[in-house]
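>>> Please find the sequence and the predicted model below.
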Amino acid sequence: MDAPALIDLDTWPRRQHFAHYLRAVPCTYAMTVEVDVTAFVAAVRAAGRRTYLTQVWAIASVVNRHDEFRMTLTSDGAPAVWPVVHPSFTVMHPGSETFASLWVPFDPDYAAFHDAAAAVVAEHAGSGELFPQGPRPAATFDVSSIPWTSFTGFTITATPGTHLAPIVTLGRYVERDGRVLLPLAVQVHHAAADGFHTARLVEELRALLADPSWVAG
């Protein structure tokens, strides 16, 4: 995989914000929203595709639009941006209360990604291991699903370190007033992105799922 590109600190508008939230006040934040997926659910069912893998592709496609969600640190601590990041997603082990963390190279072609991801799940989900594919590439971000319950808030509590990639968590659909809603939480390191950036990510995902013509190809 290609190496990340260094950020030019002399011209980067967020250089002070980055330094402040990475070292002086290291912190993460989480934004939890409900996304209307009524049209998306109908399109996935009509196409005979797998819902979770389709959700993962949609999230990855929006994440890859923006530098702030592809950020990393070099070995000497300098901020850099991956040219592309790949989704790592959790899948329950059959008959077990544990899960596997799998990853698939991001492909802007939805159908190609879906089929590749389905093959990876079929090969590794029953392994019983946490990382059955071996060590993940550095250029990954995390997606997980909690389809057993919906939620109105979700926060992963951890000491902020140098993990700059977003973490996305999905919940069980909620039906309300004839609409289907998806609980979605995005956890972000404040050094990488501010509320403006995460709000833009959420709104772009809303738009992508509201017009799911891409599902049918």
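Okay, I see it. Residues are numbered from 1 along each chain as shown.
>>> contacts and neighbour counts: CA atoms only from here.
Noted.
>>> quick one, strands of the chain?
Taking DSSP state E as the criterion, the chain carries its strands at 5-6, 28-36, 71-73, 79-81, 86-92, 99-103, 140-146, 167-171, 174-176, 179-189.
>>> Of the ones you listed, which is nearest residue 44?
For the strands of the chain, distance to residue 44 was read as CA to CA. The smallest value, 13.2 Å, belongs to strand 179-189.
>>> Please convert the strands of the chain to JSON lines, extending it with mean neighbour count and distance to residue 12.
As requested, those are arranged in JSON lines below (neighbours: other CA atoms under 10 Å; distance: least, CA to CA, whole Å):
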{"stretch": "strand 5-6", "mean neighbour count": "14", "distance to residue 12": "11"}
{"stretch": "strand 28-36", "mean neighbour count": "19", "distance to residue 12": "21"}
{"stretch": "strand 71-73", "mean neighbour count": "22", "distance to residue 12": "13"}
{"stretch": "strand 79-81", "mean neighbour count": "21", "distance to residue 12": "11"}
{"stretch": "strand 86-92", "mean neighbour count": "21", "distance to residue 12": "25"}
{"stretch": "strand 99-103", "mean neighbour count": "22", "distance to residue 12": "31"}
{"stretch": "strand 140-146", "mean neighbour count": "20", "distance to residue 12": "23"}
{"stretch": "strand 167-171", "mean neighbour count": "21", "distance to residue 12": "24"}
{"stretch": "strand 174-176", "mean neighbour count": "12", "distance to residue 12": "41"}
{"stretch": "strand 179-189", "mean neighbour count": "21", "distance to residue 12": "18"}
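>>> who wins for proximity to residue 133 among these?
Residue 133 lies closest to strand 99-103 among these, at 6.9 Å (CA to CA).
>>> Make a markdown table from the strands of the chain and add distance to residue 65 to it.
Output for the strands of the chain, formatted as a markdown table (distance: least, CA to CA, whole Å):
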| stretch | distance to residue 65 |
| --- | --- |
| strand 5-6 | 15 |
| strand 28-36 | 19 |
| strand 71-73 | 12 |
| strand 79-81 | 12 |
| strand 86-92 | 12 |
| strand 99-103 | 19 |
| strand 140-146 | 14 |
| strand 167-171 | 16 |
| strand 174-176 | 28 |
| strand 179-189 | 16 |
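>>> second one coming, line it up with the first:
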Amino acid sequence: MTTNFTPIDMQTWQRRDYFYYFTKMMPTGFNVNVDVDITASYDAAKAAGYRFFPVYLHLITRLISEQPEFMIAQRGEQLGHYDHLTPAYSLFHEDDHTISGIWTAYDTDLATFNAHYMADKERYSSQHGAVAKPDQPENAYMINMNPWLHFNNYTPLSFNGLPNYLPVIEAGKYVIENDRRVMPVSFTIHHAVADAWHVSHFFEKLQRALNTPDTWLK
């Protein structure tokens, strides 16, 4: 997919004052951790022949693309937003327990995206090092899954001081509660671009989609 970047007019942007406050006066980000019920979508994905992880990547990326506040970035001095994001995630190497970063081109069609994911996994699974797949696009955001740990809180920390307004999302190991599969999802975002309402709205959409895979998992 072609990536489009739309500049933000700071003179008319509704969030201008909040952006200034949370970047200049009180630089702030926040993290939210929510347990979601993945039972229906997990079962539907398996029945359709998909692994759950690429389905998770696709669904999260699609929902993010519905909210422009989660796609804001800075090009030089120009602030703007993309029309979609690219999921960047980690491959785990069983032989030495290390991870390598890769990314998969997003497509609105799940089957097409899944084919891209499987091709990337096949090509780069044996390549070790911090970065296995080069040329990560500028609209890539961090999304991962920790299948070994069901956590109550996960807060990624950045130490480079660079502006990063794209979300960071991490899922954890699901557990069985009352015959339901419950999975923790961590969402971290810069307060300059989003408030609690935006993240709450995202999780409402996520749970609704997870409950109704027949509407999107073809």
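Now that the structure is in, tell me what you want to look at. The model shown is predicted, which means the values in this text are computed figures rather than measured ones.
>>> For residue 203 of the first structure, which of the strands of the first structure is the nearest?
strand 28-36 (9.0 Å).
>>> residues in the second structure aligned with the closest one?
Under TM-score structural alignment, strand 28-36 of the first structure corresponds to residues 29-37 of the second structure.
>>> Aligned against the first structure, show me the partner of residue 115 of the second structure.
Aligned counterpart of residue 115 of the second structure in the first structure: residue 115 (TM-score structural alignment).
>>> what's in contact with stretch 81-89 of the second structure?
3-8, 57, 61-62, 64-65, 68-69, 71-73, 101-106, 136-137, 139-144 (CA atoms under 8 Å, 6 or more residues apart in numbering).
>>> who's in contact with the residue with the shortest distance to the centre of the second structure?
The centre of the second structure sits closest to residue 143, judged by CA atoms, centre = their mean, with a distance of 4.1 Å. Residue 143 of the second structure makes contact with 57, 87, 88, 89, 168, 169, 170 under the criterion CA under 8 Å, 6+ apart.
>>> repeat that for 6 Å
Each residue near residue 143 of the second structure by CA atoms under 6 Å, 6 or more residues apart in numbering is listed here: 89, 168, 169, 170.
>>> mean per-residue distance, the match of strand 28-36 of the first structure to the first structure?
Superposed on the first structure, stretch 29-37 of the second structure shows a mean distance to its aligned partners of 0.5 Å (mean CA distance after the TM-score superposition for the first structure).
>>> could you measure residue 92 of the first structure against residue 56 of the first structure, distance?
Distance of residue 92 of the first structure to residue 56 of the first structure, computed by CA to CA, to the nearest Å: 15 Å.
>>> same question, residue 8 of the first structure
From residue 8 of the first structure over to residue 56 of the first structure the distance is 31 Å, taken as CA to CA.
>>> Name the residue in those two with the higher neighbour count.
residue 56 (23 against 12; other CA atoms under 10 Å).
>>> how about that one, what's its partner in the second structure?
In the second structure, the residue paired with residue 56 of the first structure is residue 57, using TM-score structural alignment.
>>> now swap in residue 190 of the first structure and tell me
Under TM-score structural alignment, residue 190 of the first structure pairs with residue 191 in the second structure.
>>> list the contacts for that match?
By CA under 6 Å, 6+ apart, the contact set of residue 191 of the second structure is 28, 29.
>>> just to revisit the earlier point, from residue 102 of the first structure, how far off is the equivalent of the residue nearest to the centre of the second structure over in the first structure?
For residue 143 of the second structure, the aligned position in the first structure is residue 143, judged by TM-score structural alignment. Here the criterion is CA to CA. By it, residue 143 of the first structure lies 10 Å from residue 102 of the first structure.
>>> ok, now residue 147 of the first structure?
17 Å.
>>> before we move on, what about residue 190 of the first structure?
Using CA to CA, we find residue 190 of the first structure at a distance of 26 Å from residue 102 of the first structure.
>>> just residue 171 of the first structure next, same as before
As judged by CA to CA, residue 171 of the first structure and residue 102 of the first structure stand 19 Å apart.
>>> next one: residue 95 of the first structure
18 Å.
>>> and what of residue 116 of the first structure?
When distance is defined by CA to CA, residue 116 of the first structure is 12 Å away from residue 102 of the first structure.
>>> cool, residue 21 of the first structure as well?
Taking CA to CA, one finds residue 21 of the first structure at 30 Å from residue 102 of the first structure.
>>> Ok, residue 29 of the first structure next?
Distance, residue 29 of the first structure to residue 102 of the first structure, by CA to CA: 25 Å.
>>> Also residue 202 of the first structure?
The gap separating residue 202 of the first structure from residue 102 of the first structure is 24 Å, by CA to CA.
>>> How about residue 90 of the first structure?
Separation of residue 90 of the first structure from residue 102 of the first structure (CA to CA): 6 Å.
>>> before we move on, what about residue 179 of the first structure?
Applying CA to CA, the value for residue 179 of the first structure to residue 102 of the first structure is 31 Å.
>>> Could you do residue 163 of the first structure as well?
Separation of residue 163 of the first structure from residue 102 of the first structure (CA to CA) stands at 18 Å.
>>> And for residue 205 of the first structure?
Noted for residue 205 of the first structure: a distance of 22 Å to residue 102 of the first structure, by CA to CA.
>>> Also residue 207 of the first structure?
From residue 207 of the first structure to residue 102 of the first structure the distance is 27 Å (CA to CA).
>>> which residue sits closest to residue 130 of the first structure, ignoring its sequence neighbours?
Residue nearest to residue 130 of the first structure in three dimensions, not counting chain neighbours: residue 100, with 4.4 Å by CA to CA, 6 or more residues apart in numbering.
>>> Show the contacting residues for the one you found.
Taking CA under 6 Å, 6+ apart as the test, what residue 100 of the first structure contacts is 90, 91, 130, 131.
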